[in-house]
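[1] Could you look at this predicted model? Sequence included:
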Amino acid sequence: MQAPHSQLISNLQAQIHDCLKDYIQPDRHLACLDFPDIKNCGDSAIWLGQMAYLRNWHKVQPNYISRMKDFSKSAMLKRIGDGQIFLHGGGNFGDIWLGHQKFREMVLNKLPGRQIVQFPQSIHFQSKTHLESARRAIGRHGNFVLLVRDEKSLHFAQQQFDCVVKLCPDMAFCIGDIPTDKPSLPILAMLRQDKEKASNVAINLPSGIPCEDWMTENKMDVRRAKFSGIKSAIRDRAFSEIRLRMLNAAANNRFQRGIKQISRAQAIVTDRLHVHICSLLIGRPHAALDNNYGKIYGFMDTFSGKTPLSHKAASLEEGIAWAQQQI
């Protein structure tokens, strides 16, 4: 009999497949754009979930991948022909992380009429100007499929954008259950230090509870991982997979760093969506504070909040108190 969190993961994977199955054709090449070559372990979790979905459900992998900085329309079309194009999922549809939105609109503008599928995103715009830019790009393109991961984003997108919009869980769930070592400390606070951090949270933790984030990495470790990925492609004479293996290795390095970090604790308090998701993947109790625009609670209310492993905390103090009851 499956544990409750394992059943939740299986159910969400089934929902993901139901959303995406009509957009994957195994006899056609495909591209995945906007690889997250950044420190955030959550983005790497999303990427690895996307790769796991393509591999485990469809027996395919991307024929072309790119970061924002090295995207080439001509190189992509040379590799995929009339194949499918996917954009990386996450929480950057909008203008909080404007570089990703500008990249998305650039791709739409360069490939009018060509079906482009957006892996699940949360949407948040602060500027009417930026929203209008997105609306124009989507409207001109004419064949955009937008997957969103909460009800608020769904209703917003249906009202604002002329495209197919579907509700879909976060792709990180396609990684599945993750076994871990036994925890070595009671409680860990994983709190953002960036512009999405929970509103009005003063970090004043009881003694013995460490406060961390997962944005610190050893650059040499990541470089070694990338080099290992390159070597594996050369060893297997899979020269067309050199970039794919290099970047997948970097994503796996970052993801494993995050899993190792949070699995040290018996219980976790966080305002990061993917600490919530990864805590479910490792079966660890955790209290969630919402981020500054409602992304975490929106996702939990839509997909993942009905489990005894997670608790929506109104304050850091309440989250700590709940976590203490779990150990």
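    Received it, and whenever you're ready, just let me know what you need.
[2] going forward, measure contacts and count neighbours with C-alpha atoms only.
    OK.
[3] Need the residues that contact the strand ranked longest in the chain.
    Within the chain, and with DSSP state E defining each element, the longest strand by residue count is strand 116-124. Strand 116-124 has contacts (Cα atoms under 8 Å, 6 or more residues apart in numbering) with 23, 84-96, 108, 143-150, 153, 167-171, 293, 295.
[4] got the angle for the one helix or strand residue 129 maps to vs strand 116-124?
    Here residue 129 sits within helix 128-141, counting by DSSP states H and E. Interaxial angle, helix 128-141 versus strand 116-124 (axes from the mean of the first three to the mean of the last three Cα atoms, to 10 degrees): 160 degrees.
[5] centre of the chain versus helix 128-141, how much separation?
    In this view, helix 128-141 has its centroid 23 Å away from the chain centroid, taken as Cα atoms, centre = their mean, to the nearest Å.
[6] Counting by contacts, list what that helix packs against.
    helix 98-110 (3 or more Cα pairs under 8 Å, 6 or more residues apart in numbering; DSSP states H and E).
[7] Return the set of buried residues in the helix it packs on.
    Neighbour counts over helix 98-110 (16 or more other Cα atoms under 10 Å) mark 100-105, 107-108 as buried.
[8] Is it possible to get a markdown table of those that adds distance to residue 36?
    Listed next are the buried residues of helix 98-110 as a markdown table, based on distance: Cα to Cα, whole Å:
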| residue | distance to residue 36 |
| --- | --- |
| 100 | 10 |
| 101 | 13 |
| 102 | 15 |
| 103 | 13 |
| 104 | 13 |
| 105 | 17 |
| 107 | 16 |
| 108 | 19 |
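[9] what helices or strands is the host helix or strand of residue 243 leaning on?
    For residue 243, the element it lies in under DSSP H and E is helix 242-262. In terms of contacts (3+ Cα pairs under 8 Å, 6+ apart), helix 242-262 is packed against helix 41-58, strand 64-66, helix 219-235, helix 273-281.
[10] Highest mean neighbour count out of the ones you listed?
    helix 273-281 (a mean of 24; mean count of other Cα atoms under 10 Å).
[11] quick one, that one and helix 41-58 angle?
    For helix 273-281 against helix 41-58, the angle by the same axes, to 10 degrees is 50 degrees.
[12] alright, now check it against this:
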Amino acid sequence: MPELGDTERARGLAALRDRFDRALAAWLGDDRDVVILDYPNHDNVGDSLIWLGTRDSLRRLGVRVAYATSNEYLRPELVDRLAGLPVLFHGGGNFGDMWPATHTTRLEMIRRFPDRRVLLLPQSVHFEAPDGDRETVRTLTGHPDLTLFVRDEPSLSWATAAGVRAELVPDAAFATEPRRLPRPRGTGAVAVWRSDKEARPGQELGPAAAGLTRTDWPEDLAPARRAFMAAMRLHVLLRAPRGVRRAAVLACDLMAARELRRGIALLADAPVLVTDRLHGAVLGLMTGRTVCRVDNTYGKLAAVLDLWWPGEPAIATAATRAEAEAWAVGRAGAA
């Protein structure tokens, strides 16, 4: 029998799935075919979780993905062939100037398709440079039919001030079907720490304590990823006839599912998790773990988790990685 806390968590997740589905259904209206751009062809497991949540929601709504591709293999002329279909952009935390390559491509594609309905799936908006958002504001407000879904209130405030049509919507990861998310059955604790520029400085750690495993989403050049990239190159070479477009969508789905399984395996079946990755925390909560979070450089974790999962007893907060690891060791030892 599930414990009361597990039941309440499941109800909360079901409510978030439903809210995401309703927001997406309202935007889509009668459209039943879409294009999705910006497949996350990299090693951030959280982005694969976002992709799968989006795809699960579209399936529940009976919406087909006519074409999908990652930025490396994006050829706008192939999207041109699918005249009239709405264009969706993958959600996440790369909206702004911290990850400029992805954001620049996104803006280029928005300008390329002024005749399409465009939806930016739930984003966290963050600009480091003063006035670094000028081009973004011009591009978004200059499109005649664009909507920005945002996943936190600071991002909604930015959009409102900029005059961008926006709606507050849960992160797409929350829309993932529970069948994809096995619960932990082991013991101990795991720490998933960022090793990129979103990690707060001054977070050095000594040797890991007994019973604690440290990791991050690792780089992966396994045959499956090479096969994915070969499939995407082939679809460009063949100029994406209908059957090849379907194969490209399937390749994205299969690769994202593989990445999620790899991420779950990295959690080492431990019931206690500490992390400064938003989707490390989200994945931990969705799989029934107890989580302690340390925020990233601009407060992304608090902005999202406190909004959509307020007062959750399974979430603790620490100011530093060392503090979080001490909490995890104590929690795992008491279990």
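    Right, received. Where do you want to start? The structure displayed is predicted, hence computed values, not measured ones.
[13] what's the TM between chain one and chain two?
    Remark: TM-score between the superposed chains equals 0.89 [TM-score structural alignment, normalised by the length of structure 1]; 317 aligned residues with a Cα RMSD of 2.3 Å.
[14] ok so, going back, distance to residue 3 of structure 1 added to the helices and strands packed on helix 242-262 of structure 1, as TSV?
    Below are these laid out as TSV (distance: least, Cα to Cα, whole Å):
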stretch	distance to residue 3 of structure 1
helix 41-58	21
strand 64-66	36
helix 219-235	33
helix 273-281	11
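[15] For residue 32 of structure 1, find the nearest of the ones you listed.
    Of all those, strand 64-66 sits nearest to residue 32 of structure 1, with 4.9 Å by Cα to Cα.
[16] relative to helix 98-110, how tilted is the helix or strand just after that closest one?
    For strand 64-66 of structure 1, the following helix or strand on the C-terminal side (DSSP H and E) is helix 73-80. Interaxial angle of helix 73-80 of structure 1 relative to helix 98-110 (the same axes, to 10 degrees): 70 degrees.
[17] And helix 73-80 of structure 1, what does it pack against?
    Looks like helix 73-80 of structure 1 contacts strand 30-33, strand 64-66 (3+ Cα pairs under 8 Å, 6+ apart).
[18] residues in contact with that helix?
    So helix 73-80 of structure 1 is contacted by 28-31, 63-65, 110 (Cα under 8 Å, 6+ apart).
[19] now with 10 Å?
    Helix 73-80 of structure 1 has contacts (Cα atoms under 10 Å, 6 or more residues apart in numbering) with 28-33, 62-66, 72, 81, 83, 85, 107, 110-111, 240.
[20] count of neighbours near residue 131 of structure 2?
    Neighbour count of residue 131 of structure 2, defined by other Cα atoms under 10 Å: 8.
[21] no, scratch that, I was asking about residue 161 of structure 2
    A total of 9 residues lie near residue 161 of structure 2 under the criterion other Cα under 10 Å.
[22] quick revisit: which ones among the contacts of strand 116-124 of structure 1 are found in helices?
    Using DSSP state H, the subset of the contacts of strand 116-124 of structure 1 located in helices is 108, 153, 295.
[23] now the first one, nearest residue through space, not along the chain?
    Leaving aside its chain neighbours, residue 108 of structure 1 sits nearest to residue 141 (5.8 Å; criterion: Cα to Cα, 6 or more residues apart in numbering).
[24] tell me the contacts of that neighbour?
    Per Cα under 10 Å, 6+ apart, neighbours of residue 141 of structure 1: 105, 107-116, 135, 162-163.
[25] show me what contacts the aligned partner of residue 58 of structure 2 in structure 1?
    Matched by TM-score structural alignment, residue 58 of structure 2 corresponds to residue 54 in structure 1. Neighbour list for residue 54 of structure 1: 17, 20-21, 24, 26, 48, 60-62, 174 [criterion: Cα under 10 Å, 6+ apart].
[26] aligned partner of the residue nearest to residue 108 of structure 1 in structure 2?
    Match for residue 141 of structure 1 (TM-score structural alignment): residue 143.
[27] Residue 248 of structure 1 corresponds to which position in structure 2?
    Using TM-score structural alignment as the criterion, residue 248 of structure 1 maps onto residue 253 of structure 2.
[28] Hmm, that match is touching residue 48, no?
    Yes: counting by Cα atoms under 10 Å, residue 253 of structure 2 touches residue 48, with 8.9 Å between them.
[29] okay, and the common contacts of those two?
    Common contact partners of residue 253 of structure 2 and residue 48 (Cα under 10 Å, 6+ apart): 39, 259.
[30] Do I have it right that residue 217 of structure 2 meets residue 48?
    No: judged on Cα under 10 Å, residue 217 of structure 2 makes no contact with residue 48 at a distance of 11.5 Å.
[31] so what sits against both of the two?
    With Cα under 10 Å, 6+ apart, residue 217 of structure 2 and residue 48 have common neighbours 259, 263.
[32] was I right about residue 2 of structure 1 contacting residue 8?
    Yes: here residue 2 of structure 1 lies in contact with residue 8, judged by Cα under 10 Å, at a distance of 9.5 Å.
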